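K.L.:
quick one, structure for this:
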Amino acid sequence: MLVGDGKIIEISGSIKSSNEIEIINLPKLTLLPGLMDAHVHLIGNTDLKG
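P.N.:
From the prediction side, this is the model:
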């Protein structure tokens, strides 16, 4: 993932590196958006249709 000015610029498996880019390798971690609610309940209200 390429980030610039605090925003995601590109998501790719082959971003070209340069002297201006810092590469951080995190192969076993999961990236979540900052405002994502990771605490959800997928069961409970059975009235929902969809």
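K.L.:
contacts and neighbour counts: CA atoms only from here.
P.N.:
Will do.
K.L.:
how many neighbours does I8 have?
P.N.:
Neighbour count of I8, defined by other Cα atoms under 10 Å: 10.
K.L.:
could you say which helix or strand holds it?
P.N.:
Here I8 sits within strand 7-10, counting by DSSP states H and E.
K.L.:
counting contacts, what elements does that strand pack onto?
P.N.:
Contacts defined by 3 or more Cα pairs under 8 Å, 6 or more residues apart in numbering; DSSP states H and E place strand 7-10 against strand 2-4.
K.L.:
for the strand it packs on, packing partners?
P.N.:
Looks like strand 2-4 contacts strand 7-10 (3+ Cα pairs under 8 Å, 6+ apart).
K.L.:
let's compare: structure for the following, please.
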Amino acid sequence: MTVHTIAPGQARADYSYTLDVVEPRSWTATATTMDISVGGTVSVDGGRITWDG
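P.N.:
Here you go, the predicted model:
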């Protein structure tokens, strides 16, 4: 799974899935876009970047 922000307040998740239980598996690629909200604060403490969500 890969998630990218595509616009303020929106993210796109790209992923693949299979319903096969034995090899060779066939995979289906798909994507979905969703609304997100991000909160929290970012700070630097002793040279280390931290996020407090």
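K.L.:
mind checking the TM-score on these two?
P.N.:
The TM-score (TM-score structural alignment, normalised by the length of the first structure) is 0.20; 21 aligned residues with a Cα RMSD of 3.4 Å.
K.L.:
list the contacts for D14 of the second structure?
P.N.:
M1, T2, V3, A29, T30, A31, T32 (Cα atoms under 8 Å, 6 or more residues apart in numbering).
K.L.:
ignore what I typed, I meant T32 of the second structure.
P.N.:
Contact analysis of T32 of the second structure by Cα under 8 Å, 6+ apart lists R12, A13, D14.
K.L.:
what do you get if the cut-off is 6 Å, keeping everything else the same?
P.N.:
R12, A13 (Cα atoms under 6 Å, 6 or more residues apart in numbering).
K.L.:
that one: which element?
P.N.:
Using DSSP H and E, the element containing T32 of the second structure is strand 28-35.
K.L.:
please name the nearest non-neighbouring residue to D35 of the second structure.
P.N.:
Q10 (4.5 Å; Cα to Cα, 6 or more residues apart in numbering).
K.L.:
and T30 of the second structure, how far from Y15 of the second structure?
P.N.:
Going from T30 of the second structure to Y15 of the second structure by Cα to Cα, to the nearest Å gives 6 Å.
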